[in-house]
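Chemist: my questions are about this predicted structure, shown below with the sequence.
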Amino acid sequence: MEEAKKRKLEETGNGDVFSPQSEGQLRNLLDPLRKDQLVDLLVKLGTQYSTVAEEIKGVACSDPVHRKLFVRGLAWETTSETLCAAFSMHGEIEEGAVIFDKATGKSRGYGFITFRHMESAQKALQEPSKMIDGRLAVCNLACESLSSASVSTDVALRKIYIGGLSPDISSETLLSFFGRHGDIEEGSVAYDKDTNKSRGFGFVTYKTAEAAKKAIDDPNKTLGGRNITVKLADTHKSKVIQAQVPAAMVPMAVPFPAGFAQSGKSQSASPSPVGYAPYLPAMSAYPTAYPNAPAQYASPPQISYPQVGGKKEPVGLPSAAPPGIPGYPYYATKP
């Protein structure tokens, strides 16, 4: 018994007897600590004790969110096998696939790589841009791509549009030409999905906004014997917004029968017969369009056509528009 007590004293290095803390006591001690303090503590323990290091590694690798990469900018002909081969240099791959359109069977230009270990994913992220099948693809953590709702302002300042390209210009040539302005994160000539031919334009995303500005300001805008257009990608085309007016609100000319009293006009005889039409089905929506309409105007008036002097004349037409509702369309169409 004395020997066991002596060993405990030697392990603690002081005169106090070592007493292990309960889980609740340890949580109370760790809760107030900042994230950086917790990381430093775990790093220190992990470097001193291999069991702690293995526990940390196991927890970090258990969730694939830390090991799954999203790869965009792939060539249309890139296969899942080619994609996996390009990333296998960073470590063992658990799963990898290019995403194809179900209807057409063609690549959608992106894919996913899931490594078996978190360290492999971190190595791949140190070199996010990778040339695959003649296209410069770029990768990042899949969770970051899926949670991003829109393109960041930073990317909008780093991405340029290049127009007027010769059909002979490849992605490698494009990247080589614009690489003189700075490090490129991703870029490619735009190719048609069906023919795999150049569409005459492309995009380049630099790692810094300064490099993009240099490319735009560069007076030498000739590539492959053609003058090219270089501008920020988000301004290379305009957007036109056209306002649409609901059909039920469009004013229409209304034919009035002979002898029908119109507000502010004298009665006159019509020299030719006038046709009358039933109301549009949309008339049922008028109480909503005119919420202040009186109850008697909530639905179209019923009009009969009795024989008067050998001619059919309408009976039951309202004499005036509902008060306070200018432009209320009673008669919208012909029968």
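Modeler: Happy to help now that I have it. Because the structure is predicted, anything quoted here is derived from the model rather than measured.

Chemist: rest of the way, CA atoms for contacts and neighbours
Modeler: OK.

Chemist: next SSE downstream of the helix or strand encompassing residue 120?
Modeler: If you go by DSSP states H and E, residue 120 is part of helix 118-126. Counting by DSSP H and E, the element after helix 118-126 in chain order, helix or strand, is strand 129-132.

Chemist: and here is the other one:
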Amino acid sequence: MEKLVIGTRGSKLALWQANYIKSLIEEKHNISVELKIIKTTGDKILDTPLAKIGGKGLFVKEIEEELLNKNVDIAVHSMKDVPVELPNGLEVGVFPIREEPFDAFLSLKYNSLQELPEGAVVGTSSLRRKVQLIKKYPHLKIKDLRGNVDTRIRKLTEGQFDAIILAKAGLKRLGLLEHVKQTIDDSLMIPAVCQGTLGIEYREDDKKVQEIINFLNHEETVYRTKAERAFLKKLEGGCQVPLGCLAILDGNVLKVKGFLSDLKGEKFLYEEIEGDKSDAVKLGLQLAEKILSKGGKKIIEEIYAQGD
């Protein structure tokens, strides 16, 4: 194989991620790698919260069509944008080393969430972040914030928000840490499933490509991804359901923590579990089952009933 084509979105972050994988492949193999930029539905609709327009798959659907039509060989995704059900014939099975999974607090005037005064305006379009903020800091005012990373930071610097919350991984990758005042660890906010994780998607029957990219797989990231994705799959969580999950590997012990909430943050179910890393999928499923059995099933049914 002389040439490999990567399908990617055209956002700065997506291009950084695709170019990062391109450089690793070219360094390892004697192959030229090209990028093909594909505009997705999620890129075209910038003024509506994702939960209202169909959620995660909006950032990958068109790229997956190009993969299936053999116009590209692989796709590089942020795993938190990838639905748990993939189209027939495609697989996401290679996970490079994970970046920090936590959220970041950005502000011009304040140094931390704890410092924000009564009525301070915080920008985020994530239901997961909203419910966790409401629960811990009920005195804050939370407003929707959409757009790419640059747009969101611009809205902060223009004074539309007192603070905004973004994934730290993307900011690190783009060198945009200047307004980050606090890393919001999992004691304050559980991250999104697979936040900071990249996944490489390819055709299941394309063994040649799989041989080329296998070296990118990072063992610890694989275990953590399996547990978090199993949790998500069991809860059937799209963008309409506020939930989060984080798996941490300590030696051979995988610790998985997760939550599910109603839209107001009033019914908030948090659980954790640990076990051997080889049981990653089982641990993710068991954690989800614990939450479902304690009222999670009812919360999910109520949320989807409201959307009908």
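Modeler: Arrived safely. Since the model is a prediction, treat every value here as computed from it, not as a measurement.

Chemist: TM-score for this pair?
Modeler: Here the superposed chains carry a TM-score of 0.25, computed using TM-score structural alignment, normalised by the length of the second structure; 129 aligned residues with a Cα RMSD of 6.7 Å.

Chemist: okay, strands next: where are they in the stretch 1-150 of the second structure?
Modeler: Using DSSP state E, counting those that start in this stretch, the strands of the stretch 1-150 of the second structure run over 3-8, 32-37, 74-78, 90-94, 103-106, 121-123, 141-143.

Chemist: re the thing from before, residues of the helix holding residue 120 of the first structure that come out buried?
Modeler: 118-122, 124-125 (16 or more other Cα atoms under 10 Å).

Chemist: if we can go back for a sec, for the strands of the stretch 1-150 of the second structure, give me JSON lines that also has distance to residue 17 of the second structure and mean neighbour count.
Modeler: Shown next, in JSON lines, are those (distance: least, Cα to Cα, whole Å; neighbours: other Cα atoms under 10 Å):
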{"stretch": "strand 3-8", "distance to residue 17 of the second structure": "9", "mean neighbour count": "21"}
{"stretch": "strand 32-37", "distance to residue 17 of the second structure": "11", "mean neighbour count": "17"}
{"stretch": "strand 74-78", "distance to residue 17 of the second structure": "7", "mean neighbour count": "25"}
{"stretch": "strand 90-94", "distance to residue 17 of the second structure": "14", "mean neighbour count": "18"}
{"stretch": "strand 103-106", "distance to residue 17 of the second structure": "18", "mean neighbour count": "25"}
{"stretch": "strand 121-123", "distance to residue 17 of the second structure": "25", "mean neighbour count": "23"}
{"stretch": "strand 141-143", "distance to residue 17 of the second structure": "29", "mean neighbour count": "18"}
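
Chemist: closest to residue 257 of the second structure out of those?
Modeler: Closest to residue 257 of the second structure of the strands of the stretch 1-150 of the second structure, according to Cα to Cα: strand 103-106, at 15.8 Å.

Chemist: what packs against the closest one?
Modeler: strand 163-167, strand 180-184 (3 or more Cα pairs under 8 Å, 6 or more residues apart in numbering; DSSP states H and E).

Chemist: check the gap between the closest residue to residue 178 of the first structure other than its chain neighbours and residue 130 of the first structure for me.
Modeler: Distance criterion Cα to Cα, 6 or more residues apart in numbering; nearest residue to residue 178 of the first structure, sequence neighbours excluded, is residue 215 at 6.9 Å. Separation of residue 215 of the first structure from residue 130 of the first structure (Cα to Cα, to the nearest Å): 22 Å.

Chemist: who has more neighbours, those two?
Modeler: residue 215 (23 against 20; other Cα atoms under 10 Å).

Chemist: residue 184 is in contact with that one, correct?
Modeler: No: with contact defined as Cα atoms under 8 Å, residue 215 of the first structure does not count as touching residue 184 (11.4 Å).

Chemist: shouldn't residue 189 of the first structure be within a strand?
Modeler: Yes: assessed by DSSP: H, G, I helix; E, B strand; the rest coil, residue 189 of the first structure belongs to a strand.

Chemist: that one - how many residues pack around it?
Modeler: Residue 189 of the first structure, neighbours per other Cα under 10 Å, totals 28.

Chemist: next one: residue 53 of the first structure
Modeler: For residue 53 of the first structure, using other Cα under 10 Å, the count is 16.

Chemist: and for residue 222 of the second structure?
Modeler: 20.

Chemist: return the set of buried residues in the helix or strand where it lies.
Modeler: Element membership of residue 222 of the second structure [criterion: DSSP H and E] is helix 219-235. Buried residues in helix 219-235 of the second structure, counted by 16+ other Cα under 10 Å: 220-235.

Chemist: so who does residue 290 of the second structure touch?
Modeler: The contact partners of residue 290 of the second structure, taken as Cα atoms under 8 Å, 6 or more residues apart in numbering, are residue 271.

Chemist: switch the cut-off to 10 Å
Modeler: Shown in contact with residue 290 of the second structure (Cα atoms under 10 Å, 6 or more residues apart in numbering): 269-273, 296.

Chemist: now for those: which two are most distant?
Modeler: Top of the distance list for these (Cα to Cα): 273 and 296, 16.4 Å.

Chemist: more neighbours: these two, which one.
Modeler: Each of residue 273 of the second structure and residue 296 has its neighbours counted (other Cα under 10 Å); residue 296 has more, 22 against 15.

Chemist: now the helices for the stretch 101-250 of the first structure?
Modeler: According to DSSP state H, counting those that start in this stretch, the stretch 101-250 of the first structure carries its helices in the segments 118-126, 142-147, 153-158, 171-178, 209-217.

Chemist: rewinding a little: which of the helices and strands packed on strand 103-106 of the second structure sits closest to residue 53 of the second structure?
Modeler: Taking those one by one with Cα to Cα, strand 163-167 is closest: 20.5 Å.

Chemist: now do that closest one: which elements does it pack against?
Modeler: With contacts taken as 3 or more Cα pairs under 10 Å, 6 or more residues apart in numbering; DSSP states H and E, strand 163-167 of the second structure sits against strand 103-106, strand 121-123, helix 127-136, strand 141-143, helix 149-157, strand 180-184.

Chemist: which parts of the following helix or strand past that strand are buried?
Modeler: Once the chain leaves strand 163-167 of the second structure, the next helix or strand it forms, by DSSP H and E, is helix 168-174. Residues of helix 168-174 of the second structure classed as buried: 168-171, 173 (neighbour count, 16+ other Cα under 10 Å).

Chemist: nothing else from me, thank you.
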